[in-house]
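Student: Dropping the sequence and predicted coords here.
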Amino acid sequence: MSTRAEPTRKEVERTAHSIHPGEWRVDRQRPIATLLGSCIAVCLYDPRLKFGGMNHFMLPSSDPDKAQDDLLRGDYAMEVLVNAMLAQGAQKTRLVAKVFGGGNPVSAIRMSIGENNARFAREWLAREGIALQACDVGGPWSRKVLFEPHGGAAWCKRILGSMAVADEVVREETEYARRLVTPATTAEKKIELF
């Protein structure tokens, strides 16, 4: 029987697979990372099978008045993450969650996108009976999140006052918002088969 030492945050960060707005990933070994502003990342973990996943979404649900890609909505992002974990043997009754993001790192943005996202994530998890183990949402900062899916550990670094990070978050979220309101052509749609 071999024992596995828990990885340090630096080891997790060095080997992590980064996800961006509108993406998700389930893994058994490789850590997952993302950078958040008003977006939310939900980490799900099955403690018995020792694997997990993370998603990254910007809006809770679709607006019926706008054409939006289903893959970019929070309600869809949650369903696809849970279903991907169930497909690998997880049981919904064992899943536990950690929620991060929902901040307002750019003071010029006076909308409550982050607050709405955080409320949606908590309500969705409660409705589905998934225990919320940790939550770091809101505030005037961006966040870098690292998730180690084998052991379920997550690290959240709050980033305040860094214009370079704020610019990167705004750039990613602006591009994501553009994709939400502009229907993608067939050539632009990214489909992951598994």
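Tutor: All right, it came through fine.
Student: Every contact and neighbour count from this point should use C-alpha atoms.
Tutor: Will do.
Student: Correct me if wrong: Ile19 contacts Val26.
Tutor: No. With contact defined as C-alpha atoms under 8 Å, Ile19 does not reach Val26; the gap is 10.9 Å.
Student: take a look at this one as well, against the first:
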Amino acid sequence: MIHQTGKDFERIARNINPGGWAIEAERPISTLLGSCVAVCLFDPVLKMGGMNHFLLPTTSTGNTDIDVILNGDYSMEVLVNGLLSKGAKKPRLLAKAFGGGTIISSIRMAIGERNAAFANEWLQREGIKLIASDFSGPWSRKVVFVPQNGDAYCRRIPTTQASAIDVARAEQEYERMLTEKKKTTVKKIELF
């Protein structure tokens, strides 16, 4: 038997972006986090799991569709409901959670801490056991989750001011892209 490492799984993983989520039974799932949080949920009986990636704990005051898909409230509900629709049972779900870094403290206004606190509170409120976590700190993280067995690999990436700005720009660009996509897919109705 060949022992696989996080890097082996990373090469074949399905990557998710901020606001994204995925459920898999075979393929690993990965994401890159700054102040965002990713929660991995695993059903040990079905040997299936999923991961999400959220930017904000709850919907911002704008309450747009883009706000909704980027927030933890939505992200946690859609992940749990997706697993339940595939036969998972909520009492069996186990969680591992990562992220919430403070990579740009002056810009993000402790959003990483708020994201981590939200994930902990949400899981506790829903009765889902958090069995492992790696939150906070001045670094970004690469997370790879293996849904077949619930293993998760987390690599802390030292963050310089320049790389922190790059991560923030990437998050902002992704949000802008979602907003533009939303604008172009809105269909107008013409009354006659």
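Tutor: That came through fine. What you are looking at is a predicted structure, and each value in this text was computed from that prediction instead of being measured.
Student: quick one: which of Ile19 and Val26 of structure 1 has more around it?
Tutor: It is Val26, of Ile19 of structure 1 and Val26, that has more neighbours when counted by other C-alpha atoms under 10 Å, with 22 against 17.
Student: Show me what the more buried one aligns to in structure 2.
Tutor: In the superposition onto structure 2, Val26 of structure 1 corresponds to Ile23 when matched by TM-score structural alignment.
Student: and its match, what element?
Tutor: Remark: Ile23 of structure 2 resides in strand 21-24, with elements defined by DSSP states H and E.
Student: what's the average per-residue distance for the helix or strand that that strand is followed by once overlaid on structure 1?
Tutor: As assigned by DSSP H and E, the chain's next helix or strand after strand 21-24 of structure 2 is strand 29-33. For strand 29-33 of structure 2, the mean distance to aligned residues of structure 1 following superposition is 0.4 Å (mean C-alpha distance after the TM-score superposition for structure 1).
Student: now the strands: where do they sit in structure 2?
Tutor: The residue ranges that make up the strands of structure 2, judged by DSSP state E, are 14-15, 21-24, 29-33, 37-43, 48-52, 94-99, 129-135, 139-146, 151-158.
Student: longest helix of structure 1?
Tutor: Scanning structure 1 for the longest helix, with DSSP state H as the assignment, gives helix 163-181.
Student: ok, now how distant is Thr185 of structure 1 from Ala131 of structure 1?
Tutor: Using C-alpha to C-alpha, to the nearest Å, we find Thr185 of structure 1 at a distance of 38 Å from Ala131 of structure 1.
Student: In terms of neighbours, single out the busier of these two.
Tutor: Each of Thr185 of structure 1 and Ala131 had its neighbours counted (other C-alpha under 10 Å), and the higher figure belongs to Ala131 (16 against 7).
Student: Aligned to the more buried one, what sits in structure 2?
Tutor: Aligning on TM-score structural alignment places Ala131 of structure 1 opposite Lys129 in structure 2.
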